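J.: missing the sequence, but the structure's below:
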């Protein structure tokens, strides 16, 4: 269950990071509200997951998921230029996240 919560929390990290960018310095109401809500849920989920998953692994997975999804979203919707090397680097990041899950001894 902790891994599922950690993955959802990583997705929410991408949500709050994207909303923060769209909030124009927290001056736009709805992106700011989405940012705040997603931030609280994401951090809460990370804290919950860290009860069963080592801190280093949980944090790396959480950040990796958030970073990969944030960049992928920006590339898909045109805010970030897309290139083959960026796609390959994102795939490498995902592979490292999966590797951390596979070598983590806690369940």
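T.: Okay, I see it. Remember, predicted model here, so these are calculated numbers, not experimental data. Numbering: from 1, shown residues only.
J.: from here on, contacts and neighbour counts on C-alpha atoms
T.: Will do.
J.: In this protein, what residue spans correspond to helices?
T.: 2-22, 29-49, 55-76, 84-103 (DSSP state H).
J.: Mean neighbour count added to those helices, as a markdown table?
T.: Below are these laid out as a markdown table (neighbours: other Cα atoms under 10 Å):
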| stretch | mean neighbour count |
| --- | --- |
| helix 2-22 | 21 |
| helix 29-49 | 19 |
| helix 55-76 | 19 |
| helix 84-103 | 13 |
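J.: dump the residue contacts of the residue positioned nearest the centre of the chain.
T.: Note on the chain: the residue nearest the mean C-alpha position is residue 66, at 1.6 Å, using Cα atoms, centre = their mean. Contacts for residue 66 (Cα atoms under 8 Å, 6 or more residues apart in numbering) come out as 10, 11, 12, 13, 14.
J.: Take this one as well and set it beside the first:
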């Protein structure tokens, strides 16, 4: 169950990154709405992360949480913010994913 909570926490990190990306393009009440989403996702993500660290080792949990956030944010950037999709990006994201799997297997 804790691994599922960790994955949800990582996806919430992707959510707050997405909100930041949207907010930077806007002003006024639309900016405030996206920033509210950022705050909500941040609180949920950090709360779930804190819960998971009570039972799983922080040396494994934190890199996996940040890795999910990093990989997810790159994918969001490519899909929604017109960031480039190149072989180099794919290669380094793949190495990050392999590293996350390696930590899980330890």
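T.: Perfect, I can see it now. All values reported here derive from a predicted model rather than from experimental measurement.
J.: re the thing from before, kindly state which residue of the second structure is aligned to the residue nearest to the centre of the first structure.
T.: Correspondence of residue 66 of the first structure to the second structure, assessed by TM-score structural alignment: residue 69.
J.: again with residue 12 of the first structure
T.: Mapped onto the second structure by TM-score structural alignment, residue 12 of the first structure lines up with residue 12.
J.: How about residue 47 of the first structure?
T.: Using TM-score structural alignment, the partner of residue 47 of the first structure in the second structure is residue 50.
J.: what's the answer for residue 24 of the first structure, then?
T.: Under the alignment by TM-score structural alignment, residue 24 of the first structure pairs with residue 24 in the second structure.
J.: Once you drop chain neighbours, what's closest to its match?
T.: residue 31 (7.5 Å; Cα to Cα, 6 or more residues apart in numbering).
J.: Tell me how many other residues surround the one you found.
T.: 17 (other Cα atoms under 10 Å).
J.: got the contact list for it?
T.: Contacts of residue 31 of the second structure by Cα under 8 Å, 6+ apart are 22, 23, 24, 25.
J.: my read: the second one touches residue 34, true?
T.: Yes - with contact defined as Cα atoms under 8 Å, residue 23 of the second structure reaches residue 34; the gap is 5.3 Å.
J.: Can you tell me how far the counterpart of residue 101 of the second structure in the first structure is from residue 22 of the first structure?
T.: Matched by TM-score structural alignment, residue 101 of the second structure corresponds to residue 98 in the first structure. As defined by Cα to Cα, to the nearest Å, residue 98 of the first structure lies at a distance of 30 Å from residue 22 of the first structure.
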